[in-house]
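Asks: Give the three-dimensional model of this entry:
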Amino acid sequence: MKACPTVAPSPLFCAYLALRRTSTDHSHAYPVMAAGVVRKKSYVDGCLVSLNSVDDAFRLVGKLSVRLQKGGFNLIKRASNGPVVLTHMKGDELPGINGNISTQTPDVRGALGVQRDVTSGDFTFQVKMASVPRTKT
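Replies: Sure, this is the predicted structure:
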């Protein structure tokens, strides 16, 4: 990256641009799907992807990990609604679990104000209405 488009860019914005640039720079060596995930399914420091099978998930994570490590990025804190996927993750890749994997109880993950029950796939969020009117009366 040679320049940022604003006078005082935020660190998150610069990191996001660097992440996208890393994906673009190494797109020739990896599948189109891995590049599309970074371009279309990433927001700030998170990525949400839904795949048809556990095998597809393992392949995608492997390709993304290798591709992004070339730019100095490491995929960490993964979550899945598939118990098989959870059992193959290392303890430091599981947010809030600390290596103790329990596939019998629902596990709820939160990001950007949205909670997701990874067992059922349900999303929940809370809406807080302001106590004062949003416009002048």
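Asks: only C-alpha atoms for contact and neighbour calcs from this point on.
Replies: Will do.
Asks: What ranges does this structure have for its strands?
Replies: Under the criterion DSSP state E, strands of the chain are mapped to 42-43, 46-47, 108-111, 114-117, 123-125.
Asks: Just list the residues touching the residue lying closest to residue 99 once chain neighbours are set aside, thanks.
Replies: Nearest-residue entry for residue 99: residue 91, 3.7 Å, with adjacent residues in sequence omitted and distances by CA to CA, 6 or more residues apart in numbering. Contacts were defined as CA atoms under 8 Å, 6 or more residues apart in numbering; by that measure residue 91 touches 97-100.
Asks: here's the other one to compare against:
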Amino acid sequence: RVAINKSFYVDNCLQSLTCPIAAKTLINKLRHLLADGGFELRQWASNNPDVICHLPPDLRSSSCELWLSQGQSDIQEPALGLHWNCKSDTLTYKHRHIDCSVATMRNIYRVLASQYDPLGYI
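Replies: Reported below is the predicted structural model:
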């Protein structure tokens, strides 16, 4: 229940755990708990294949599925306006290119203001 209260943002759940067994346990508990309320969680992704390999392919994220089944390494999973690389376990922002010869504070602020940053990293 703590994961539901603290780790959900709209329909995304972002949770970081230190061991695969704890992550697998959390997935199973969340699936059963939310299924009781009529919700089916989908698009599961992990940087550890053992965490989601027991799930049916239709419940896994398509980008994670490409990584697991086809070995593609540069797969980006969208997560709250960020892009998460499952394999390298890194978060990145996509930003628009500044079309000017000089980077002014005004242009920099324009790009910053256009970023969706619910986690407050920028």
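Asks: rewinding a little: residue in the second structure paired with the residue nearest to residue 99 of the first structure?
Replies: Taking TM-score structural alignment as the criterion, the aligned counterpart of residue 91 of the first structure in the second structure is residue 57.
Asks: Next, find the distance separating the most centrally placed residue in the second structure from residue 44 of the second structure.
Replies: In the second structure, the C-alpha closest to the average C-alpha coordinate belongs to residue 79, at a distance of 3.6 Å (CA atoms, centre = their mean). Residue 79 of the second structure sits 11 Å away from residue 44 of the second structure, going by CA to CA, to the nearest Å.
Asks: do the same with residue 105 of the second structure
Replies: Per CA to CA, residue 105 of the second structure is found 39 Å from residue 44 of the second structure.
Asks: all helices for the first structure, in order.
Replies: For the first structure, applying DSSP state H gives helices covering 11-25, 32-40, 54-69, 83-87.
Asks: tilt between the third one and helix 32-40?
Replies: So the one you mean is helix 54-69 of the first structure. Computed by axes from the mean of the first three to the mean of the last three CA atoms, to 10 degrees, the angle separating helix 54-69 of the first structure from helix 32-40 equals 70 degrees.
Asks: Give the aligned range of stretch 30-45 of the second structure in the first structure.
Replies: Matched against the first structure by TM-score structural alignment, stretch 30-45 of the second structure falls on residues 64-79.
Asks: Mind listing what's buried along stretch 31-44 of the second structure?
Replies: Neighbour-count burial for stretch 31-44 of the second structure, counted by 16 or more other CA atoms under 10 Å, picks out 41-42, 44.
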